[in-house]
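Participant: What follows is a predicted protein model with its sequence.
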Amino acid sequence: MNDQQPIEEAPRLDTPEGRYVNRELSWLSFNRRVLAEAENAAFPLLERLRFLSISASNLDEFTMIRIAGLEGQATRGLETLGIDGRDPRQQLEAIRAEVLELVQRQQGILDDLRQLLAVEDIWIATIDDLEQDQLSWLEEYFENDILPIITPQAIDPSHPFPFVANMGMGVIFRLKRGKRQTDLVEMVLIPSGAPRFVRVPGESGSSRAIYISIEQLIVRFAGLLFPGFKILGDGLFRVLRDSDIEVEDEAEDLVRFFRTAIQRRRRGHVVLLELDDECDEISEALLREQFDIDAAMIVKTPGMLGLSDLAQITAEPRPDLKFEPFSPRYPERVLAHDGDCFSAIREKDLVVHHPYESFEVVVDFLRQAAVDPAVVSIKQTLYRAGDQSPVIAALIAAAENGKAVTAVVELKARFDEERNIHWANELERAGVQVIYGFTEWKTHAKVSLVVRREEDGYRTYCHFGTGNYHPVNARIYTDFSFFTADPALGRDAAKLFNFVTGYIEPTELEKLSISPIGLQDKLYRLIDHEIANAKAGKPAGIWAKMNAITNKGVIDKLYEASAAGVPVTLVVRGICSLRAGIPGLSDNIEVKSIIGRFLEHSRMWVFANGYNLPSKRASVYITSADAMSRNLEHRVEVMVPVTNKTVHDQLLDQVMLANILDTERSWRLDPDGEYRRMRVDVGGFNCHEYFMANPSLSGRGKASSASDVPRLTLKGKRK
């Protein structure tokens, strides 16, 4: 499906719709690219099922946040316009049509994968597919394991309609007993802690795996739950609620505010009601009425609800149906210093490229700081840290060892608010000074600062990241961890922390750029420099890699650069509100999106600086910020210049070039607004496979030579 009209029918370039792509529609286009990987015959079957699950999970979050936000604006009569000039109701109308089509496509893909997995003896079965001995086992399982944890709830004047939690699923029954004149309506909510799928044991020695969804068991064995009743009808339903939290400027206690807000979120208004298409009509009417569904979206499907739960089945122990295992490398240069992170960093700057290189080096950096008698102070930002966080453990150990430890914990990290409150409490108990940052801005920068007493005085060691301090995500997300002992960056990082902890706005920063007080202006100046070079007849060019670009100011600057003759290449994984390759607007701009085994998350900018790209004199920056208004104007972010030769070469000649050269995992944004797969043929290039097979340049030990890493050129890989 096209994201926009064909180019010959496109809106005029002097209108918002002609210049920009709606953010929400671009996101739906991104999720279709994710879903397309579930159809990718080159991927193992369980990985394809995982992509289907990810696509469904993405769509759930989009509904709970983006659709809910637009619904709220429309209900309150707000006329806030999207970047393309559409008001909330116009956006909702366009979104709903595409969401319904996306849901239908998900169901079709599930049907195809069911058949392919069955050939491999993995059955996502319907209960009617089972044999009698399997049904007998399931009936016993239902009596022993399901009945004790479910609770039928009558719905009548003395039993009000029960509360259904966000992402809650249930079965509604219409019953009759004896000569009773009126029907009885009962609801059975599926407990969130129950497994969504039950694995039916196969015959002894059989490799067959059969999965049955829990809702099928409840419907099939409802007679055990309602003995003596006649079941007149039933229906499966699922609800999604508004899950965004808006921080009140006048909130005096952020922790208390978020504890209350989290409870409110669980009871947010319903924005989506999913129904199976065989839902009993009377029960459906009751659900519509009780959920005030006129203001929400209704999706009826003949297939399975809650496809995100398919992730449970991907855990099936079938390595032949999954990607080949990959073990991240530990940087050889740190090992060459006997594992001493500080010694390796002191020698020269280092970039660790996750997930190809292990996140353990980040943890080791903090663990060593925690026990090193020479370390006097540690400062750390925390946006997302995960459930079992070794980073938190290291900070606690450091405080217990008498270090001065400061942790900036961001409570506004969406869906991690409760976990972050827990970690803040744990850190405070250990003696860590916990700061919650700004009320109106999120602290999204990823920075560690360690001050160490050495022979020649105090030295500051810094870690700047493009991703979160989250050990699980670091195995899936591509990100950069930049370690440096550069004194100027250390001084700037200290000013950053003073800004967040004490509201002391930094002045005269030496190298860092920080949003929301200067990073966007820095980008403008860098783009303007390329424009000036192009107009003066000098080489010019801009390369950038990011997750999203929606900021109107940055997009307009790139359009200006294109008009001046500056070639611009953008690798944008997700949302892209910029239109590429449009005559008279963006002739010199190319946009591609990479979707594959790893989730592209690293962010960097490259500016030609008067030389042909790639060049050793190009200006290279890594950043925690996407080119979005929320990042540049409403979050604390950092952008770090890379000047060390080896790190510069790694980021430009290895990482950025590999992303530009990739064909096997790439989609090109064409002038008609549609993303199309790039050709996969003989001589194609896969950047993920390249990174898995080759060590990074700055992480090489002295025993490795430059020839160990195949160098890349714009014309392709050089042997």
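Facilitator: Noted; the coordinates are in hand. A quick note: this is a predicted structure, and the numbers were derived from the prediction, not measured.
Participant: C-alpha from now on. contacts and neighbour counts both.
Facilitator: Will do.
Participant: List the residues that contact the closest residue to residue 400 other than its chain neighbours.
Facilitator: Nearest-residue entry for residue 400: residue 430, 6.3 Å, with adjacent residues in sequence omitted and distances by Cα to Cα, 6 or more residues apart in numbering. Contacts for residue 430 (Cα atoms under 8 Å, 6 or more residues apart in numbering) come out as 396, 399, 400.
Participant: Among these, which ones are in helices?
Facilitator: Of the positions in those, 396, 399, 400 sit in helices, assigned by DSSP state H.
Participant: Assign residue 116 to helix, strand or coil.
Facilitator: Of the three states, residue 116 takes helix according to DSSP: H, G, I helix; E, B strand; the rest coil.
Participant: What is the burial count for it?
Facilitator: 14 (other Cα atoms under 10 Å).
Participant: separation between the residue lying closest to it once chain neighbours are set aside and residue 592?
Facilitator: Distances taken as Cα to Cα, 6+ apart place residue 45 nearest to residue 116, at 7.6 Å, with adjacent residues excluded. For residue 45, the distance to residue 592 equals 26 Å [Cα to Cα, to the nearest Å].
Participant: Could I get the contacting residues of residue 20?
Facilitator: Residue 20 makes contacts with 83, 84, 577, 578, 579, as judged by Cα under 8 Å, 6+ apart.
Participant: Put this next to the previous one:
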Amino acid sequence: MMEPALADAGLGDAEDDDFDALETPDAVLPDHRFHDRELSWLAFNQRVLELAEDPNVPELERANFLAIFASNLDEFFMVRVAGLKRRILTGLALPTNVGRSASDVLADISAEAHELQLRHADTWTQQIRPALSDAGIEIADWAELTDAERASLSEYFQAQVFPVLMPLAVDPAHPFPYISGLSLNLAIRIRNARTGRQDFARLKVPPMLPRFVDVPRSGEIVRFIRLEELIANHLGDLFPGMEVLDHHAFRLTRNEDVEIEEDESENLIQALEAELLRRRFGPPIRLEITDDMDDVTLELLIKELDITDQEVYRLPGPLDLRGLFDLSRIDRPDLRYPPHLPTTAVAFQPGDSNERPDVFKAISKADVLVHHPYESFATSVQAFLEQAARDPHVLAIKQTLYRTSGDSPIVQALIDAAEAGKSVLALVEVKARFDEANNIVWARKLEKAGVHVVYGLVGLKTHCKLALVIREEDGVLRHYSHVGTGNYNPKTSRIYEDFGLFTTDPQIGKDLTRLFNELSGYAIEKKFKRLLVAPLHLRKGLLRHINNERKNAEAGRPARIRIKVNSMVDEQIIDALYRASMAGVAVEVWVRGICSLRVDLPGVSDNIIVRSILGRYLEHSRIFTFENDGDPISYIGSADMMHRNLDRRVEALVRLSEPAHIQELHDLFDLAMSPQTKSWHLGEGGVWTRAPEADDDLLIDLQDRTMANVQRRRRKRSVR
């Protein structure tokens, strides 16, 4: 039987109704109490870059972090910078969260991004490329190749590259071509040998070909040449009868954020498809060029692309280091992190027989908390849905899908269930940024299989991670629920750190049933017993818990707040944490990315510490724990502390009930906050400092230690 203290996640429905009447502390907070969110994001990407700069990280992993940095920065420009620029141009720009004008912030971003991109390029040319070469992997220039190697590569060029190249001339008969976003291009100046007239041509580096071309092997050394380098040394084949005067690489970033204006009658799928087409022609926001580009070519690009000098990034070394992802095909395990093998969660491990584990039987015994990728997604979440699809006692499956992989077994399980005659509801969030096209494809495939597909609520993204299975057992319907912090995506589950709760708790089942009914029908209005749901009640519930900790501290009772999120931006939440700190509450914030909260405000943030941990896995789970006068309260779920999550998305946090699960979260926090653990510490002025690591006293890697702890639990189960 459920304890009374666990009956209501919001500390009482009646109390929620008068939340706005809660006593507001008299303490006056300083005006300048937030960090700029855009600059804080750049600080996060700097932490990624610091992993690439770390000589203790294996060489191919360092290259991968360079590629992650580049990919992150592309998205930042396409969304955040583009949004700022759009608001400035339309005259709708409001002051930022620190009270500065959008144009001033844009100038700050430009200065910081220029510095980071130069540092990024230097890390490749001065550190990682030489380190790879020392390890037997060379990224060669054309001039460094032997005659035999050049001849072999020329054959490859003629057979595999030349047929797909499309040189586009610019002259009175040929207007300047459209430059697609994030494409790598060569700007080429040529001269007609007969007339002496100079012209310009643009050549797009084919994105469908490998960025690093294998050079015929010589001994143990593995050699590659960049595709654009190979093309640049065969331009004569593309412009016969012309003299190639010069060539330079350039790359354009465009505004690619999707904006959809919804109304009740609009077909969201059709609107998105139209918007995705418009996205390809978004205005330019960044031009990257090589540092040797001549002024004539640059002036032409600036003029034709209608871009400002501030938006030009002149970089040493190769452009678009996302291409370093291509090095993942190199079979050199000695240059990578030692492998981590996910284990099956103890509750889902098979018994002595050879029979397939019964997921429902395991969940019916007790709640199961799984921690990915340390514990397998395939043998937990995927197995749960696949068993539901084939189980004749399962009547219905309801699930949210925000991002999923192209060959998703999760989607296939829903299709199998529908084809088996079960009632299946899939809430597909087609507005998941940069996954819109993929989600449209899968939504239509689900519809064709007979799945009831809905696209969420008007004006809100559905970001919560929920699955509900209704099973008939002895004439009674039983709810099997899963609430997670991460997407139902088998591929990202291998690299994203997330938690998921499986439970047959009848109250959680009722909450999910009501929530799914509202998602497929009308707006979210009801309150829930074991869930905190945005946009109406999640913020209220968290503020109430934070304020409760403040009151406990003021009364001399135990008080502590621990929060793990991807981003900490929301001003109301931050202000509540400041007031809790001022009352003596120990506040620990574990954030991966943006953090607008400051720790350098005397008398305000004295009891707040902020840590960030980056590594082989992307820290993605969201955790909220409150001491509650010695009776800890813990939630996991999908919500970050950002306006969009709290006000414009459907999010859900679930309250844990098992003491062992609550202790597991506290143990993880203890490890993350330990001075012996590798982490970054937020300090004065928003500067993040990486904890020093002495050679004779190596710090603990949280992710390695967590994997070891999970493996240890499995071994204990095996011994029994």
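Facilitator: On my side now, so go ahead. Bear in mind that the values here come from a model prediction, so they are computed numbers and not experimental data.
Participant: Give me the TM-score for this pair.
Facilitator: Structural agreement between the two chains, given as a TM-score (TM-score structural alignment, normalised by the length of the first structure), stands at 0.93; 685 aligned residues with a Cα RMSD of 1.8 Å.
Participant: Now that the residue nearest to residue 116 of the first structure has come up, it's in contact with residue 323, right?
Facilitator: No: under the criterion of Cα atoms under 8 Å, residue 45 of the first structure is not in contact with residue 323, lying 9.4 Å apart.
Participant: Between these two, point out the one with more neighbours.
Facilitator: Taking residue 45 of the first structure and residue 323 together and counting by other Cα under 10 Å, residue 45 has the greater number of neighbours (24 against 13).
Participant: quick one: the more buried one from residue 36 of the first structure, how far?
Facilitator: If you measure residue 45 of the first structure against residue 36 of the first structure using Cα to Cα, the figure is 13 Å.
Participant: out of the contacts of residue 20 of the first structure, which are buried?
Facilitator: 83, 84, 577, 578, 579 (16 or more other Cα atoms under 10 Å).
Participant: which of those residues sit farthest apart?
Facilitator: When Cα to Cα is used, the two most widely separated members of these are 83 and 579, lying 12.1 Å apart.
Participant: Any chance of the contacts of residue 430 of the first structure in TSV with distance to residue 413 of the first structure and neighbour count as columns?
Facilitator: What follows is the contacts of residue 430 of the first structure, written out as TSV (distance: Cα to Cα, whole Å; neighbours: other Cα atoms under 10 Å):
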residue	distance to residue 413 of the first structure	neighbour count
396	21	21
399	24	23
400	27	16
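Participant: I want to check these in the second structure. Which are still in contact there?
Facilitator: Among the contacts of residue 430 of the first structure, the ones whose aligned partners also stay in contact in the second structure (both residues aligned by TM-score structural alignment, their matches' Cα atoms under 8 Å) are 396, 399, 400.
Participant: which residue ranges form the helices in the stretch 351-500 of the first structure?
Facilitator: Along the stretch 351-500 of the first structure, the segments classed as helices by DSSP state H, counting those that start in this stretch run 360-371, 390-400, 417-429, 487-502.
Participant: Turn these into JSON lines, columns for distance to residue 587 of the first structure.
Facilitator: Below are those laid out as JSON lines (distance: least, Cα to Cα, whole Å):
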{"stretch": "helix 360-371", "distance to residue 587 of the first structure": "42"}
{"stretch": "helix 390-400", "distance to residue 587 of the first structure": "46"}
{"stretch": "helix 417-429", "distance to residue 587 of the first structure": "43"}
{"stretch": "helix 487-502", "distance to residue 587 of the first structure": "38"}
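Participant: for the aligned partner of residue 528 of the first structure in the second structure, what are its contacts?
Facilitator: Using TM-score structural alignment as the criterion, residue 528 of the first structure maps onto residue 547 of the second structure. Each residue near residue 547 of the second structure by Cα under 8 Å, 6+ apart is listed here: 576, 580.
Participant: Look at residue 547 of the second structure and tell me its secondary structure.
Facilitator: helix.
Participant: Can you tell me how far it is from residue 587 of the second structure?
Facilitator: Computed as Cα to Cα, the residue 547 of the second structure to residue 587 of the second structure distance reads 12 Å.
Participant: any common contacting residues for these two?
Facilitator: Residues touching both residue 547 of the second structure and residue 587 comprise residue 580, with contact defined as Cα under 8 Å, 6+ apart.
Participant: which residue in the first structure lines up with residue 302 of the second structure?
Facilitator: With TM-score structural alignment as the criterion, residue 302 of the second structure pairs with residue 288.
Participant: Give me the mean deviation of the helix or strand that match falls within from the second structure.
Facilitator: Assigning secondary structure by DSSP states H and E places residue 288 of the first structure in helix 281-290. Following the fit onto the second structure, the mean deviation recorded for helix 281-290 of the first structure is 1.7 Å by mean Cα distance after the TM-score superposition for the first structure.
Participant: which residues in the stretch 551-700 of the second structure form strands?
Facilitator: If you assign secondary structure with DSSP state E, counting those that start in this stretch, the strands in the stretch 551-700 of the second structure sit at 560-565, 586-591, 608-612, 618-619, 622-626, 633-637, 649-655, 680-682, 688-690.
Participant: Indicate which one of these is closest to residue 265 of the second structure.
Facilitator: Across the strands of the stretch 551-700 of the second structure (criterion: Cα to Cα), the nearest stretch is strand 649-655, sitting at 20.4 Å.
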